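J.: no sequence for this one, just the structure:
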């Protein structure tokens, strides 16, 4: 069994901590893994694409941190159990859990969604998050320390009928986060979530590579740009670290202002309005 790295061997707000990131092969998950390592953590990266995970782990090791690659299909409970056991045996107790694995899987009108499709989306997004929280949250509660950051979606705040199962599952993650924060708070374990909006990842390639679609998507983003995976990762590091030591139970939109936005045309009208006297 590997021994825990002491704080003296590393620096940063997560020095000496062990982190586990699901869906870490690319995009937001990979960014979270790398930024957690920069903050001092040793990191286990989980996912189905081992070659991509190997690339992420090599970058983590280049930062001077330990890295562990674990193949895992998070829709299979037995694989979740095996993955958590391996991480604990090879890396050590998990101090930081980032539940990032997920995705919409398909788009369909609500009335056309089949039960099996609905279930697949919930297994990937919500049930996997629950199982990881249960499996690793118990150890955190026993040690009276630890943080969990769940990746939700701006679809929780701005429903999109074409991906209703995804939005419903992510809404479940938000509620689960709040309930766990209340339940685990007395043991010193903090639980939060983040809700990314338009982030430039593989899942949004159809939009980012099409100027017309990209412009339409950004019409409701006051910062007028696509978010980067690091925009999410830096927030995750903050929520996972002692820097946010008195924060739990929140959902943090990472959306460039999407959740409080108005169309560009309306903003232009307001900007041209005569100043108040």
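T.: Good, I have the coordinates. The structure presented is a predicted model; accordingly, all values stated were derived computationally and were not measured.
J.: can we go C-alpha only for contacts and neighbour counts from here?
T.: Fine.
J.: What is the neighbour count of residue 54?
T.: 17 (other CA atoms under 10 Å).
J.: here's the one I want to compare it with:
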């Protein structure tokens, strides 16, 4: 009975930013629970390796290129999936950009625009494209990967934090609109996680020393510690959960 709550057999799940880190862990876990996983990122090669590894482990997966900073690419991807009968039942918006680390006053406009285009506009437009097709299918589940920075902006990550706060607000707004169509949408707020994306922090001993004083569990998370939160939210176990944020941060926001 308990295992059945997490069974995703017959579901198609699109995970953006699935070539490494948190996205890869999410893709692997959803596939392990029976979903056919569409591993996407801007560059196809990394996702092909992840999808091949999932298949080698007995799962079902394929790779596709989708740059979430390009609205036209998002539209084309979802249109092609629909034509192929693969419109996703599950969407995990995970791809993110953080091209600048430093004071907001010194940030150039190009870095600002890239951060907003990927983290906010990309999540929004991917959600719109997925939800329209989920509505036609009678339901679905969406999870947006935000960050603890949505609640507590971090020094050197001001604009990144701003976009993550926007993702939380967007999630709550969509939840009210999509619930009548059988579509649930939630956000996961990871804390510091040991990934290449977070290497500006995890690779800096001074910053890590300060972070360890702020995290009660005194360590960074591993990507596979974030993925189960996503599984809960997209599975039957989370059938009455929408518009919420699930924090996975070792106690940082406590």
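T.: Here it is on my side, so go on. Because the structure is predicted, anything quoted here is derived from the model rather than measured.
J.: Which parts of the second structure are strands?
T.: Secondary structure of the second structure (DSSP state E): strands located at 12-16, 36-41, 60-65, 90-93, 140-145, 183-190, 245-248.
J.: Need those in a markdown table (columns: distance to residue 224 of the second structure).
T.: Shown next, in a markdown table, are the strands of the second structure (distance: least, CA to CA, whole Å):
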| stretch | distance to residue 224 of the second structure |
| --- | --- |
| strand 12-16 | 15 |
| strand 36-41 | 16 |
| strand 60-65 | 18 |
| strand 90-93 | 15 |
| strand 140-145 | 14 |
| strand 183-190 | 11 |
| strand 245-248 | 11 |
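J.: out of these, which comes closest to residue 103 of the second structure?
T.: strand 183-190 (22.5 Å; CA to CA).
J.: Residue 80 of the first structure against residue 134, yeah?
T.: No - shown here, residue 80 of the first structure and residue 134 do not form a contact pair, counting by CA atoms under 8 Å, at 10.8 Å.
J.: buried residues in stretch 151-163 of the second structure?
T.: Buried residues in stretch 151-163 of the second structure, defined by neighbour count with 16 or more other CA atoms under 10 Å: 153, 157, 158, 159, 160, 161, 162, 163.
J.: hang on, the earlier thing: and residue 80 and residue 134 of the first structure? Which one has more around it.
T.: When neighbours are counted by other CA under 10 Å, residue 80 comes out ahead of the other of residue 80 of the first structure and residue 134, with 20 against 12.
J.: can you pull the contacts of residue 38 of the first structure?
T.: Residue 38 of the first structure makes contacts with 12, 63, as judged by CA atoms under 8 Å, 6 or more residues apart in numbering.
J.: can you check residue 223 of the second structure too?
T.: Listed by CA under 8 Å, 6+ apart, the contact partners of residue 223 of the second structure are 21, 22, 25, 193, 194, 195.
J.: So which bit of the first structure is the biggest helix by length in the second structure matched to?
T.: Ordering each helix of the second structure by length in residues (DSSP state H) puts helix 158-178 first. Counting by TM-score structural alignment, helix 158-178 of the second structure falls onto residues 164-184 of the first structure.
J.: wouldn't residue 65 of the second structure be in contact with residue 41 here?
T.: Yes - Residue 65 of the second structure is within contact range of residue 41, at 5.4 Å (criterion: CA under 8 Å).
J.: In terms of neighbours, single out the busier of those two.
T.: Taking other CA under 10 Å, residue 65 of the second structure and residue 41 do not tie; residue 41 has more neighbours (25 against 21).
J.: any idea what that one aligns with in the first structure?
T.: Aligned by TM-score structural alignment, residue 41 of the second structure pairs with residue 47 of the first structure.
J.: before we move on, what about residue 117 of the second structure?
T.: Aligned counterpart of residue 117 of the second structure in the first structure: residue 123 (TM-score structural alignment).
J.: Excluding residues flanking it in the chain, which one is nearest that match?
T.: Leaving aside its sequence neighbours, residue 123 of the first structure sits nearest to residue 75 (CA to CA, 6 or more residues apart in numbering; 5.4 Å).
J.: how about the helices in the first structure?
T.: Here the first structure has its helices, by DSSP H, at 27-38, 50-62, 77-90, 115-122, 128-143, 164-184, 205-208, 211-218, 229-240, 264-272.
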